[in-house]
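Participant: following is a predicted model, sequence given first.
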Amino acid sequence: MDKVLKYAGHLRMEIPIFLYMLSSFIKFPVFQNLAYEKICYQHYHDDVLCSNASAYYKDKSIQAEANHFIFASSMILTLPSILSTLILGAVSDNRSIKIPLLLPYVGLVFASLNYIVQGILLHANANYMLISDAIFGACGGYICIISTTLTYGVKTTRLQHRSYRIAGVEGAIGLGGTLGYVLSGTIREAFGYAYTFLFILILISIAFFYVLILAKEEVRIREDNSIGFCSSILSYIRKIICDFYFVLTKPRAFRNILALNLIGLGCELFIFAGLMDIQFSYMRYKLGWGDKAYGWFSGLSYGLTTLAILILYPFLRSKGVTDGILGCAGMVTKIASLIMLAFLKSEAMAYSIAVVTILNRFVSTGFRVFISSLLETDEQGKIFSVISLLDGVTSLCATSMYNMVYPKTLDFFPGFLFLLSAALLIFPIIVLFISDRTVHYHRLEVDSHSSDEAPPSPTPAETSSTM
């Protein structure tokens, strides 16, 4: 039997997740820009040349080495974060909810300290930056921050208010990402790498102390101490595997449709993760962009998609447009933007693409909501765990493929992977559209039969005669 110790505290998870997303999106372009400078210096030992992105943006050897570095960075971050997130999930369920919230921020503090050092030692090997990825990954990484934030928000919010809390977290993620992209290169250009990472460290420290002071703890003390910590972790992992198996194999009306849509979502997540890894390199190669120009472009794109998902998506749903159709609309515009990116020629064209991508976040939202609608209420937590695992696995696969293949395409057609991604999206569009129509018409038919078979309401005379 568990004795649960609870003490007061009130935490708005929107604040720390906003600070994390702000720091993360400031870091992303600056980190890649610093990697390019370090790799360039190892090749040419020329500070003036390497600090000017437009001077060597067509150098294929640096492009290839930079993409191999990004591949290593993604693998070193993601692989340990999957395992550590499972461990911290067990801690959250069996010991304390506060430790999993705090540990990723501790990792980010030490990771930022290393980035500051690497920003000062510009001539040091770029691989020393990977130490930060290893530290953050071992402490849970971005997967743990997102999952623990949502878990805490759900556990500490009443059922009728949970949708508003999740919407608030989504809004904080969007706002943090937009501002982070816009500020990244501007701050770095004004103050340099070291001070940019120092600013990131300050943001992370504020988030850490906010959670430390205000998070409401829930410590579980077991009277039966015969089960050790390692055993509880193994038990938690076994429970997750059983949940996955149960969701995917349980007899249900639309089991095949569920399986196909999970494959379709996996395809979309694969494409998203792969393009995120190579897009900075691609824009640099095609237009000579550094972190500032890329940050403004990405900030505009992210801001527009955030506004669309927070305002346009709910509005269209209120007008009767289904989640599946909205997801398909997002994929159609995404295909159009990928084709345009493949043949990118100018900055003006790039910014027009940012407008075309406005519905991009409809894709994952439409898929997730449609998939969750196929399951019972008590299965919602299980299916989102399945999707989180799918996200991690597809990210690893995409990182391997896109970063390894992209440098080879520079010799014949740099936009090849964007066209390939556009072609791959045709499969999830077909799956989601047919699935949505099938389920929609089936439910209309069931509702129609139910209303036809319902007994007529008694008339007042019939009612009085029975009294």
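Facilitator: Perfect, thanks for sending it. If you're wondering where the values come from, they're calculated on a predicted model, not measured in any experiment.

Participant: when you work out contacts or count neighbours from here on, use the C-alpha atoms and nothing else.
Facilitator: Will do.

Participant: quick one, helices of the stretch 351-467 of the chain?
Facilitator: With DSSP state H, counting those that start in this stretch applied, the stretch 351-467 of the chain shows helices at 361-373, 380-409, 416-424, 426-453, 460-465, listed in chain order.

Participant: which one of the ones you listed is the most hemmed in?
Facilitator: helix 361-373 (a mean of 21; mean count of other CA atoms under 10 Å).

Participant: from the chain's centre, how far out does that one sit?
Facilitator: Helix 361-373 sits 14 Å away from the centroid of its parent chain (CA atoms, centre = their mean, to the nearest Å).

Participant: pasting the second one now:
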Amino acid sequence: MKGLYLVEPVVALYAFSCFLIYPLVQQYVYRRLWQELTNTPYPTSDNASRCADNSSSNHSSYHEEVQRQTSLFFLYSELFSTIPSLVATLMLVAYSDRGGRKVTIIIPLIGTLIYTLSFLAVSYCELNIYLLIVASLLSSPFGGLATFLGGCFAYIADLCDDDRQKTLRMAGVDMMIGLLSGVASISTGYFLRAAGFNWPFLTSALFQGLILLYVIFILEETVTKAPADSVILDGSPQRSAMKQTIYGVYYMFERANRRSKTTLFLLILIFTSFCFAYVGGSSLVTLYELNKPLCWNEILIGYGSALSSTVFLVSFAGVSAFTYCGVPQLLIVLMGILSVISGMVMLPFAKTTFLMFMVRVPMILSVMPFPVLRSMTSKIISQSEQGALFACLSFLESLTTNVSAAVFNSVYAATLEWFPGFSFLLSAGLCVIPLFVLGVVSLRGVDDAEEVKEQEPIFQGEEDLVEDQNDPVSLLS
């Protein structure tokens, strides 16, 4: 069978399978902790009864304790799985420059499948809930979502020669994530109410198995041999895999001229600081919806998650339209950051179901900065080092995602009693950092740096590297 160069179906089905269970994970942990702490069944028919204050009972104190313990549960889960996941991300995506992109996609799929099957086992057999933290630790060495997306973006960068095509196709990947995750989120609430937790976990595992078969047997490899300008440290690639990975990321910066190097660093700083603020605040939305006074049930949570996922669709349309009209890329990033700030500022004051749905409207452009920043950094780096670049981006994205989730969950647990929405205001405040750095990049002129990169080769060959270890880049006069 002839292979295909279509990675979008992989991303689409992966997003569907993951978002089929992501809204369930917090709800499952929340319900199990409710049962353990209150010794009463979780009230599924009427969520208002769960949140109602009753002066003759400890209902309200139980409610706050369940909220606190749930946030701490995910804090521990993130802390234990962070380091193995980071190492896997850096190793796999950087090594894909030589070993091929498919391995960077296959291994995270295996890890996600292990994680999903672990949830199914704990749910079906009613095992100790803290075994889920062990499952997270066991699946983390396979990488995660950041590793998977890093491999997919590097795969797309191999296929695209035109910068505009690269930007649009990377934005298209984010759009596919939003489209399928929205469908999955709507299905989740009804699926849970009709069949419980077991069937959604099983369905997700089946989809992940299907994706795995597609990648292994149908998806074509884009890297058939090591790049001609790759750094070879010794004659045995297997023995030097670790060194090759580290040096691949190191020389990505070392070979660049000074202006490109500075611009690349600033763009990555915008990417990571924005990711920290946005993901940290977004990770608490479901827990906040379970809290008083909203007290949403699984159906409302599903609709809320689906509405949130529409930001991927609108952001893709925004990136496509603005790129077509020639809007500067830095301005597109600015609009995305301002979109996140406006939504996060409104979230703490959404006390009704209507307002909680409406608060998603200001955030419809919040995903735009991610594909644009990936494309901008990709244009600064040579074609043979795309894997090293996306390894660096995926590593930093995974790091900031895990750290921000841990930080924001701990902040939420600490501020729950006096102001549950404080974490969202913190998220909005932290967005000032990428805004400031964006202003610095704008003043420096990122387009000038890209122009210099096009005129001056980033790499002159292995002979130049041997002759001058301190200055591997010789500029053309």
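Facilitator: Arrived safely. Given the structure is predicted, the values throughout are model-derived calculations rather than measurements.

Participant: where does the TM-score land?
Facilitator: Once superposed, chain against chain, the TM-score is 0.81 (TM-score structural alignment, normalised by the length of structure 1); 431 aligned residues with a CA RMSD of 3.2 Å.

Participant: adding distance to Ala273 of structure 1, write the helices of the stretch 351-467 of structure 1 out as a markdown table.
Facilitator: Listed next are these as a markdown table, based on distance: least, CA to CA, whole Å:
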| stretch | distance to Ala273 of structure 1 |
| --- | --- |
| helix 361-373 | 12 |
| helix 380-409 | 5 |
| helix 416-424 | 11 |
| helix 426-453 | 16 |
| helix 460-465 | 64 |
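
Participant: quick one: closest of the ones you listed to Asn67 of structure 1.
Facilitator: Minimum separation from Asn67 of structure 1 across these (CA to CA) falls at helix 380-409, 5.4 Å.

Participant: nearest to Gly174 of structure 1, out of the helices of the stretch 351-467 of structure 1?
Facilitator: Among those, helix 361-373 comes nearest to Gly174 of structure 1, with 10.4 Å by CA to CA.

Participant: re earlier: out of the helices of the stretch 351-467 of structure 1, which comes closest to Ile87 of structure 1?
Facilitator: Comparing the helices of the stretch 351-467 of structure 1 by their distance to Ile87 of structure 1 (CA to CA), the top pick is helix 380-409, with 14.0 Å.

Participant: check the mean deviation of that closest one from structure 2.
Facilitator: Mean deviation of helix 380-409 of structure 1 relative to structure 2 after superposition (mean CA distance after the TM-score superposition for structure 1): 2.3 Å.

Participant: quick one: that helix to chain centroid distance?
Facilitator: Helix 380-409 of structure 1 sits 11 Å away from the centroid of its parent chain (CA atoms, centre = their mean).

Participant: can you check stretch 131-142 of structure 1 too?
Facilitator: Distance, stretch centre to chain centre, for stretch 131-142 of structure 1: 16 Å (CA atoms, centre = their mean).

Participant: just stretch 413-428 of structure 2 next, same as before
Facilitator: How far stretch 413-428 of structure 2 lies from its chain's middle: 22 Å, per CA atoms, centre = their mean.

Participant: so what corresponds to Gly415 of structure 1 in structure 2?
Facilitator: Under the alignment (TM-score structural alignment), Gly415 of structure 1 pairs with Gly421 in structure 2.

Participant: tally of neighbours for that match?
Facilitator: Neighbour count for Gly421 of structure 2, taken as other CA atoms under 10 Å: 22.

Participant: wait, it sits on Ala350?
Facilitator: No: using CA atoms under 8 Å, Gly421 of structure 2 is not in contact with Ala350; the gap is 9.3 Å.

Participant: circling back to that earlier point, out of the helices of the stretch 351-467 of structure 1, nearest to Phe197 of structure 1?
Facilitator: With respect to Phe197 of structure 1, and counting by CA to CA, the nearest of these is helix 380-409 at 24.7 Å.

Participant: what angle sits between the closest one and helix 416-424?
Facilitator: Between the axes of helix 380-409 of structure 1 and helix 416-424, defined by axes from the mean of the first three to the mean of the last three CA atoms, to 10 degrees, the angle is 140 degrees.

Participant: just checking, what packs against helix 380-409 of structure 1?
Facilitator: Helix 380-409 of structure 1 sits against helix 60-94, helix 229-249, helix 255-287, helix 416-424, with contacts defined as 3 or more CA pairs under 8 Å, 6 or more residues apart in numbering; DSSP states H and E.

Participant: contact partners for the counterpart of Leu347 of structure 2 in structure 1?
Facilitator: Residue pairing (TM-score structural alignment): Leu347 of structure 2 is matched to Leu341 of structure 1. Counting by CA atoms under 8 Å, 6 or more residues apart in numbering, Leu341 of structure 1 touches 350, 353, 415, 418.

Participant: what's the closest of those to Ala190 of structure 1?
Facilitator: Ala350 (24.6 Å).

Participant: grab the nearest non-local neighbour of that closest one.
Facilitator: Leu344 (6.8 Å; CA to CA, 6 or more residues apart in numbering).

Participant: what's the helix or strand for the one you found?
Facilitator: In this assignment (DSSP states H and E), Leu344 of structure 1 forms part of neither any helix nor any strand.
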